[in-house]
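Colleague: I'll drop the sequence and a predicted model, then ask my questions.
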Amino acid sequence: MTIHLANRVETLTPSTTLAITAKAKELKAQGMDVIGLGAGEPDFNTPSNIIEAAYRSMNEGKTKYTPAGGLPELKQAIVTKLKNDQGLEYAPSEIIVGNGAKHILYTLFQVLLNPKDEVIIPTPYWVSYPEQVKLAEGVPVFVEGKEQQDFKITPEQLEKAITPNTKAFILNSPSNPTGMLYTKDELTALGEICLKHQVLIVSDEIYEKLIYGDNTHTTIAEISQELKEITILINGVSKSHSMTGWRIGYAAGDKKLIAAMTDLASHSTSNPTTTSQFGAIEAYNGPQTAVETMKTAFEERLNIIYPKLISIPGVKCKKPQGAFYLFPNVKEAATLTGYESVDQFVAGLLEEALVAVVPGSGFGSPDNIRLSYATSLENLEEAIKRIHTFVQNKTK
């Protein structure tokens, strides 16, 4: 018997990040000293108070099903967090908790999109946005965030991309992969376009707690009540509290949309993992010292390795304002070293210098690479040194 896969999965593009990670693991298994800079997760353990709260919940017998959209106590913790951090008022019925922000986004697009509905996605983009839109039979519409614009799109670009089929616009600030941040004025201008054309704003704020220097985070929903009404916020504990494996994310927004997402979740996952939810309650209600400690460490690493990175011949890089990624343009370095593309340069870097980075092609930006500084400073400095030596030795 020949099994024919559904058309929807035939269109999927394999994750570039996972492919590089797999190759790096293969080389490590062969005894190679590979330094991986592809990590999309903090290198800190989950804070001990969160682990203890989850463990305590298990010992107390709290190991059964929960409501499909999350524990009432966790929803209330999120409501309080949004009020305290952004001044936003939400009811628990306007919150859904899911198995990570990725699952929340997937569920959102499944209940939102009909065939041929368009979703505007600025480039560079997080790799799963277009794939999730395609899985919901929607159409990704890419708008280039030019490097000279700090990888951000303008209101004029946004408006030009809007058609009668446009359903939503994805906003990711701070951005994965660039680490760049939209200002309040920039968000206001983009929001005016969305209001004018009644386009739903999907605001992915998963890196909200990782902002550096004098920069501050603004959520587009806090700018006005009108913008709040057309925005669905996406967030979670993965990056802020180093809980990537716990898989807890949430959405806050329109009650009807949240109800539809909850109904779908009831048929797909039953509920978010119960133990993880109790951990997330502690993450939001407990002390935030570990969050600040982690942020400080990331900023220190960034300030140390950034000047070393841009000293490499043919490497140009905007200094990120948040998250834990550097997104340098290495097109010139690839040319200097005799490679026809950045993808080939990345492959050579892994095989010869034993440094694993993620090619920007997976993010819609083929001249760039993504380096994560969610690893030790020792590893980072050695990796930058290897990249520098690799470029110097191969420059013709």
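Modeller: In hand now; what should we look at? What you see is a predicted model; the values in this text were computed from it and never measured.

Colleague: For the rest of this, base every contact and every neighbour count on C-alpha atoms.
Modeller: Noted.

Colleague: helices or strands up against the helix ranked longest in the chain?
Modeller: Using DSSP state H to define each element, the chain has its longest helix at helix 289-309. Applying 3 or more CA pairs under 8 Å, 6 or more residues apart in numbering; DSSP states H and E, we find helix 289-309 packed against helix 377-394.

Colleague: Tell me the buried residues in the helix it packs on?
Modeller: Residues of helix 377-394 classed as buried: 377, 379-381, 383-384, 386-388, 390-391 (neighbour count, 16 or more other CA atoms under 10 Å).

Colleague: coming back round to it: any idea how far the helix or strand just after the longest helix of the chain is from the chain center?
Modeller: Under the assignment DSSP states H and E, the closest C-terminal helix or strand after helix 289-309 is strand 325-326. Remark: strand 325-326 is offset 12 Å from the chain centroid, using CA atoms, centre = their mean, to the nearest Å.

Colleague: Which other helices and strands does the helix or strand following strand 325-326 contact?
Modeller: Moving toward the C-terminus from strand 325-326, the next helix or strand (DSSP H and E) is helix 331-336. Helix 331-336 sits against helix 342-348, helix 377-394, with contacts defined as 3+ CA pairs under 8 Å, 6+ apart.

Colleague: How about residues contacting the longest one?
Modeller: In this case it means helix 377-394. For helix 377-394, the external contacting residues (CA atoms under 8 Å, 6 or more residues apart in numbering) are 35, 37, 301, 305, 308-309, 312-313, 333, 336-338, 349, 352-353, 355, 373.

Colleague: So what's the gap between that helix and the chain middle?
Modeller: 26 Å.

Colleague: now that helix and helix 289-309, what's the angle there?
Modeller: Inter-element angle recorded for helix 377-394 and helix 289-309: 20 degrees (by axes from the mean of the first three to the mean of the last three CA atoms, to 10 degrees).

Colleague: can you put the helices and strands packed on helix 331-336 in JSON lines and add distance to Thr46?
Modeller: Listed next are these as JSON lines, based on distance: least, CA to CA, whole Å:
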{"stretch": "helix 342-348", "distance to Thr46": "31"}
{"stretch": "helix 377-394", "distance to Thr46": "19"}
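
Colleague: Which one, of the ones you listed, ends up nearest to Ser238?
Modeller: Among the helices and strands packed on helix 331-336, helix 377-394 comes nearest to Ser238, with 21.5 Å by CA to CA.

Colleague: right, and Ile96 touches Ile248 too?
Modeller: No - in this structure Ile96 lies outside contact range of Ile248 using CA atoms under 8 Å: 10.5 Å.

Colleague: got another, please set it beside the one above:
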Amino acid sequence: MEQEFHRIKRLPPYVFAEVNKLKAEARARGEDIIDFGMGNPDMPPPQHVIDKLSEAVQNPRAHRYSNSRGIPGLRKALAGYYARRFGVELDPEREAIVTLGSKEGLANLAQAITSPGDIFLVPNPSYPIHAFGFIIAGAALRALPLADFDDDSVDFRRAFMHQMERALRHSVPKPLAVVLNFPANPTTRTVDLDFYGEVVEFCRHHGIYAISDIAYSEVYFDGNPPPSILQVPGAREVAVEFTSLSKTYSMPGWRVGFCAGNEKLIAALARVKSYVDYGAFTPIQVAATAALNGPQECVDEMRARYRERRDVLVRGLNAAGWPVAAPSSTMFVWAPIPEAFREMGSLAFSKLLLEEAEVAVSPGVGFGEYGDSYVRLALVENQHRTRQAVRNIKAFMRKACISEENSQAQKVAF
């Protein structure tokens, strides 16, 4: 029987699946694949967080259904974090909710607020759920292309606002919301508070919501902590913000995230969640509370670890003849495909890199069509493995260069 499921038909084949299949086949043959593909932290959570989980799980009552909005203590801990980090005072009852990671929260918010045909403005390239969460919910998207803004000579704020204004003029009906993600996955771009101020002013003037994702707000290297959109006066009239413990405390598998801000959107998300889940396992929420309220030296150590890996990878790739810029935030390097390989596109280049250098990366096209000239490398391998990957890539590029020179020589000879 041929399946005609409407929502499934709107989802293209998962680009990363092709690389993952080749990676699995290579490992089955005994090849040692160095994997920069997925942003999956390789270090455990802080010991005091693990200890709190172990303690909490001993309570016989902890195994009952939890609270889909999140236990009160964890919501208060989130409010405390926003007060310390951003100077933003949240009402933990009306302006904060716990999610099963930011990915689930974004998808359920999309289900809560989307009517068929609603238009959402989404940067391209972007983290897949930022686009497909709304597509699954029945929305139409208008892309905000970001690929042309990588040149430092471009005023990113002005260019982004131009894209917003253009999208507004040409969208019928008017867009319901714009999705923001800074520090950005995959592009690693950061913005300042003035950028958010202009976005909030635009959204308030035109009656558009802003949905911000700051999952990487604590992974920064240059001494300038990325801001929150909620720091802008009046932002909570139009904005909500998602964040997560996955990267900050190396807790990706625990699935703890948050949404904070506009109480109307928080209430809508809470309504949907009350029907579809009972919240994260209570001991995990208790341990997550300990992460936010406890000692934060572990966060400094996390930053130092990713900074060291970033420096090894970026220096090595540049020395190998692959020019890449050092990101100031996130756990990724967003690398333009070397000129000699650019025409083949990111998926073919990712396959070639896997086959010839035994290095796995994420093809940029998996984050949107405007990412097809890039690949993303996650800083999830230790320094020793990263140096080995650089050596493999250097050998691959030298071999490719020799092959190209021989090919050119043969053309001249004939």
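Modeller: Looks like it came in fine. Source: prediction; values computed, not measured.

Colleague: And the TM-score between them?
Modeller: Remark: TM-score between the superposed chains equals 0.93 [TM-score structural alignment, normalised by the length of the first structure]; 390 aligned residues with a CA RMSD of 1.8 Å.

Colleague: In the second structure, what sits opposite Pro272 of the first structure in the alignment?
Modeller: Superposed on the second structure with TM-score structural alignment, Pro272 of the first structure falls opposite Ala280.

Colleague: ok, for that match, nearest residue in space, not its chain neighbours?
Modeller: Leu100 (6.3 Å; CA to CA, 6 or more residues apart in numbering).

Colleague: Now list the buried members of the contacts of helix 377-394 of the first structure.
Modeller: Applying 16+ other CA under 10 Å to those, the neighbour count classes 35, 37, 301, 305, 309, 312, 333, 336-337, 349, 353, 355, 373 as buried.

Colleague: Make CSV out of those residues and add distance to Met243 of the first structure.
Modeller: CSV is the format used below for these (distance: CA to CA, whole Å):
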residue, distance to Met243 of the first structure
Ile35, 23
Leu37, 19
Arg301, 21
Ile305, 25
Leu309, 29
Ile312, 34
Ala333, 36
Leu336, 40
Thr337, 39
Leu349, 30
Ala353, 31
Val355, 26
Tyr373, 17
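
Colleague: now, which of these sits nearest Asn172 of the first structure?
Modeller: Closest approach between these and Asn172 of the first structure, by CA to CA: Tyr373, at 19.2 Å.

Colleague: OK, contacts around that closest one?
Modeller: Tyr373 of the first structure makes contact with 37, 298, 301-302, 324-326, 380, according to CA under 8 Å, 6+ apart.

Colleague: cutoff 6 Å now
Modeller: Going by CA atoms under 6 Å, 6 or more residues apart in numbering, Tyr373 of the first structure touches Phe324.

Colleague: Aligned to it, what sits in the second structure?
Modeller: So, by TM-score structural alignment, Tyr373 of the first structure is matched to Leu379.

Colleague: Spatially central residue for the first structure, please.
Modeller: Asn176 (4.8 Å; CA atoms, centre = their mean).

Colleague: What about the nearest residue to it once chain neighbours are set aside, how many residues nearby?
Modeller: Nearest residue to Asn176 of the first structure, sequence neighbours excluded (CA to CA, 6+ apart): Trp126, at 5.7 Å. Other residues near Trp126 of the first structure come to 18 when the count uses other CA atoms under 10 Å.

Colleague: And Asn49 of the first structure, by the same measure?
Modeller: The burial count assigned to Asn49 of the first structure is 15, neighbours taken as other CA under 10 Å.

Colleague: For Ser350 of the second structure, give its distance to Phe16 of the second structure.
Modeller: 10 Å (CA to CA, to the nearest Å).

Colleague: Kindly report the same for Tyr209 of the second structure.
Modeller: To Phe16 of the second structure, Tyr209 of the second structure is 30 Å away according to CA to CA.

Colleague: Tell me how far the match of Pro272 of the first structure lies from Ala288 of the second structure.
Modeller: According to CA to CA, Ala280 of the second structure stands 10 Å off from Ala288 of the second structure.

Colleague: When the two are compared, which one has more neighbours?
Modeller: Applying other CA under 10 Å to Ala280 of the second structure and Ala288 shows that Ala288 carries more neighbours, namely 26 against 23.

Colleague: doesn't the more buried one fall inside a helix?
Modeller: Yes - assigned with DSSP: H, G, I helix; E, B strand; the rest coil, Ala288 of the second structure falls within a helix.

Colleague: Now for it: which residues touch it?
Modeller: Ala288 of the second structure touches nothing, counting by CA under 6 Å, 6+ apart.

Colleague: Can you redo the buried residues of helix 377-394 of the first structure as JSON lines, where the extra columns are distance to Leu5 of the first structure?
Modeller: Supplementary listing: the buried residues of helix 377-394 of the first structure in JSON lines, determined by distance: CA to CA, whole Å:
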{"residue": "Leu377", "distance to Leu5 of the first structure": "45"}
{"residue": "Asn379", "distance to Leu5 of the first structure": "42"}
{"residue": "Leu380", "distance to Leu5 of the first structure": "42"}
{"residue": "Glu381", "distance to Leu5 of the first structure": "45"}
{"residue": "Ala383", "distance to Leu5 of the first structure": "41"}
{"residue": "Ile384", "distance to Leu5 of the first structure": "43"}
{"residue": "Arg386", "distance to Leu5 of the first structure": "43"}
{"residue": "Ile387", "distance to Leu5 of the first structure": "41"}
{"residue": "His388", "distance to Leu5 of the first structure": "45"}
{"residue": "Phe390", "distance to Leu5 of the first structure": "43"}
{"residue": "Val391", "distance to Leu5 of the first structure": "43"}
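
Colleague: from those residues, which two are the most distant?
Modeller: Within those, Leu377 and Val391 form the most distant pair, 21.2 Å apart (CA to CA).

Colleague: List the buried residues of stretch 12-25 of the first structure.
Modeller: Under 16+ other CA under 10 Å, the buried positions of stretch 12-25 of the first structure are 16-17, 20-21, 24-25.

Colleague: Of the helices and strands packed on helix 331-336 of the first structure, which is nearest Ile120 of the first structure?
Modeller: Ile120 of the first structure sits nearest to helix 342-348 of all these, at 25.6 Å, using CA to CA.

Colleague: What span of the second structure is that closest one aligned with?
Modeller: Taking TM-score structural alignment, helix 342-348 of the first structure hits residues 346-352 over in the second structure.
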